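Asker: only the shape, not the letters, is given here:
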């Protein structure tokens, strides 16, 4: 009997495509299930895009783009994606470098000479990978009394940045997230291209990719069709969360899930730019000394369950966004939301799990963490009186957390919480080893030049972690009005409810807890730390204010 190979081939091909379609239908239902609670016009929601193997395999909207008019979110709903914007700004600068118009190693003052001269070269690369040391614009605005739902313009930010006298650190010494760098990159792009940043990105990125519903929003009064409005929750009810930015570079990209699919595809098969630009965009920052950070240009590069991922989040007002690329599996996922309480990170990786099931590297669970064993001959005996000098509460200066040193059964104990404490055994009068730890940890007690007790914890000969001891204070010696020339504003220090309190006419009072006579801390984001300055007679003459992204901004009375 003669076999009809054409029929067999056609049948095989038919079943192959049917299998793919069934598998895809299963994944579609699984993704739908992740967002099922948002499939209603009674709530804000999100728009979702999944790209796999150079194809957009999922685009869908859930919830309401506008609660006042019951407008549903679709794949074409326009979202403000906040800091996800940064990768476009970095990409735009790299396009100009490819054109021969600039170099990422150029000094930013070559293009923006009006910027303060800090005596250190700050390169465009430093701006793009958060190693510039520049104070963050949003935190400077908060400290100056500006609310982030005020109208904030590019000019407003640049005037504030140009008044700064100091950096958080020397360029390329550290990695600290700074939106300021991306505002300056947008300004450089305008100077070099002769076009507005919004026009340049439209001409060089959005139009060639067919991202017809994407733009950098540089006018807070501009009307945008199909825009999602943002919301937050108060007293279990949805309320408006206003955003009036007229500033671009680190934020203000308006885009859609459908458009973002085209951006995701460009990383695999570039229409705009080329693979050399994409490699530069993905390259992690190397600091002075050779250490590598997790930040590339406008993107974080890390791992998820053993697989490399390239990601960035965004959060402004009630808008939340998250974009993840998993290059080794040609998978990209974007989730954009218009509600501040939604966490798109979990949703993105829940989707990723559906596509990567069975493809994660196996973890070796058999390896046990070994503890460091010390030579007993290095230890000495100290009396209870000698050990008691080190007791008390200590504050970690950089990461801002508390530790205690206790005495139990004639032994010092490093106390983290009820479930985590470690014995300290002396090797000298003020030096100790942590016992039964997987690392070699030294703990040294000293006094600083103000006579305040400090504790230094060194792990495997790395740079010591510095703690300062808590101490008693007299709140009355700090009262007064303090001025910052860099912010163009002043604060008054008073005492309210037994706490040192910063008052400002534009923002809520900030209450501080004392660590010692020179250091106070708060839980508020605007100003988290006050380090007081004194003259030779010990009188308070000012303070240095810090938060997560602004360090040691000086106020004088």
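Answerer: Alright, I've got the coordinates. For clarity, every value in this text was computed on a predicted model and none was experimentally measured. Residues are numbered from 1 along each chain as shown.
Asker: contacts and neighbour counts: CA atoms only from here.
Answerer: Will do.
Asker: for stretch 345-365, measure first residue to last.
Answerer: 26 Å (C-alpha to C-alpha, to the nearest Å).
Asker: another structure for you, compare them:
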């Protein structure tokens, strides 16, 4: 019996000694990161269902030297997403909503043009295709952190203007804060309570009495840790936080509250807590298994892990759970000179036994081909439409992602390369693709795309003004006198040079511009991709400028409008002139009323005159087109339009005829001219070579 008691005593003494050593080591790690008078750092550890460590170091306010405690609160940014997701899961368990519900059940005005279902679970794990509103605001050149008082209502109003998605729901993963902002509104609709009231009760029931989502940045939050940054000059500056956002982040919590929650998560199976058990698993029916209820589910430190990080301004946090080891580490700080993620991993390693790492690359690495550098050079595109260029410089190969600095590829064998300073990342090349390999078996595949060198005509076709209705943003592409492409925006002090990657893709800063064309191979749209937003649609504004003159070998052809002596009519005058302006010949066209010329287009066998007429046609003014031979003799004429006013401005050749560009008018009444409302839209009419109308298209509304 004495032997047994001695063994038990020795066993628990050993555990206590080991744990004390681990706690001492954590203290050393914490003390090595900041000083007692630096902005605060908070650390907590739960092991085997018990809170074994919680500590605060540093100060809440540098101005007043207020010491941080375990009851002090800090902003954990995106690590808060798990709690918004928990509220959704709770409402699902209570059958107040279904994760398969289309979000438009709760927000019917959102994305009316999207036919596919955008399910609640798509928002939870970032597979919805909804673009990140922070990056949308950056495209507007008015980033979120500048907008004093910016709140969820503002973000939702911007998202409500979006007409389409970056990709089909469920087809891929793209982290987007927008999903969690929308979830706060769904919580309100499903629960019948305002979000802050609902979340307050939720946290109180969890025993987290110091935890709350931001409501107003001007409100006093007791025991708040203020955010500070040192931009490298040794001077601390308080980071201004002037927005009122919540749900995707902006949760203020204490390390004490987080330890209460993490203890509950570790003991969820023992307590049969369905909510917490399900929250740690992949979402049912999900297309991906690597992200769940506001949580990343990929391995960390070569172990099964559930984790998430967050960062906004000078605030940052890291939560990591190792379920098989019954270990959780939580770190948060208001000090931008350190990073919670590194600290959390460093602490976790003190508790984890050395991992049995099986470094194994995918077998396809052995199938890479021994290609020459010239065969390797080119452009490669990922499944997510990201463009990677392999370039050659001074006989060395480089990997270049967008406008990022090129990374040299070091040749290890005849078939295998690695990125410089990333020895674990191997790259193999194949006949029509390249693959990036990692020692955990992961691969990223890139398809090689055929390079289409843009012609001068292509460069000229890019020129024009492009507009996004969804963002109320416009830019212009233009060529300088050296035929270099530039982009201009009113918000920019200086125009920026555009890199032409190939015929269909342009690059400027971190913007990828994808060219979209119509059936006549004309540039009609540009899809802009940057960061967490894909395929923002910018429509090319129609060019309705007059083109009344074309050059010939020894002069010019001109078209103009001439009025009658009495001023009650006008006709179209076509003239051929020498270089000095003297007339070679002339022709007149028109009827008894007003006929007006806008442009002339050279054809293979003559000329096409575009204008408007009230002498012929159905309405007040109709679009008017006259075809002549090379001597100006009329071959045919035709009108296009209805009851109101249609005007012709210019024309373009097509394979089978022409597109006539102009405008079309529509009014609410044919007779009440004083009270009716009229609108004018851009109008394209497609005709064959004999003037027969093939189709027409009404485009954007314009102001006259």
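Answerer: Done, it's in. The structure presented is a predicted model; accordingly, all values stated were derived computationally and were not measured.
Asker: now the TM-score, please.
Answerer: A TM-score of 0.79 describes the superposed chains when it is computed by TM-score structural alignment, normalised by the length of the first structure; 508 aligned residues with a C-alpha RMSD of 4.0 Å.
Asker: need the contact list for residue 288 of the first structure.
Answerer: Shown in contact with residue 288 of the first structure (C-alpha atoms under 8 Å, 6 or more residues apart in numbering): 172, 173.
Asker: SS state for it?
Answerer: coil (DSSP: H, G, I helix; E, B strand; the rest coil).
Asker: ok, residue 442 of the first structure next?
Answerer: Quick answer, by three-state DSSP: residue 442 of the first structure is strand.
Asker: burial count for it?
Answerer: 21 (other C-alpha atoms under 10 Å).
Asker: who's in contact with it?
Answerer: 431, 432, 433, 434, 456, 457, 458, 459.
Asker: residue in the second structure matching residue 165 of the first structure?
Answerer: Aligned by TM-score structural alignment, residue 165 of the first structure pairs with residue 163 of the second structure.
Asker: ok, and the closest non-adjacent residue to its match?
Answerer: Spatially, and ignoring its direct neighbours in sequence, residue 163 of the second structure is nearest to residue 111 (5.6 Å; C-alpha to C-alpha, 6 or more residues apart in numbering).
Asker: give me the aligned partner of that neighbour over in the first structure.
Answerer: Checking TM-score structural alignment: residue 111 of the second structure goes with residue 116.
Asker: name the helix or strand for its match, please.
Answerer: Assigned by DSSP states H and E, residue 116 of the first structure belongs to neither a helix nor a strand.
Asker: quick check, nearest of the contacts of residue 442 of the first structure to residue 501 of the first structure?
Answerer: residue 456 (29.9 Å; C-alpha to C-alpha).
Asker: let's see which of the contacts of residue 442 of the first structure end up in helices.
Answerer: The helices in this structure, assigned by DSSP state H, contain none of the contacts of residue 442 of the first structure.
Asker: ok, which pair from the residues you listed is furthest apart?
Answerer: 431 and 459 (13.6 Å).
Asker: ranges for the helices of the stretch 1-150 of the second structure?
Answerer: Remark: helices assigned in the stretch 1-150 of the second structure by DSSP state H, counting those that start in this stretch are 2-33, 81-93, 120-124, 133-139.
Asker: among the ones you listed, which comes closest to residue 380 of the second structure?
Answerer: Nearest of these (C-alpha to C-alpha): helix 133-139, 24.7 Å.
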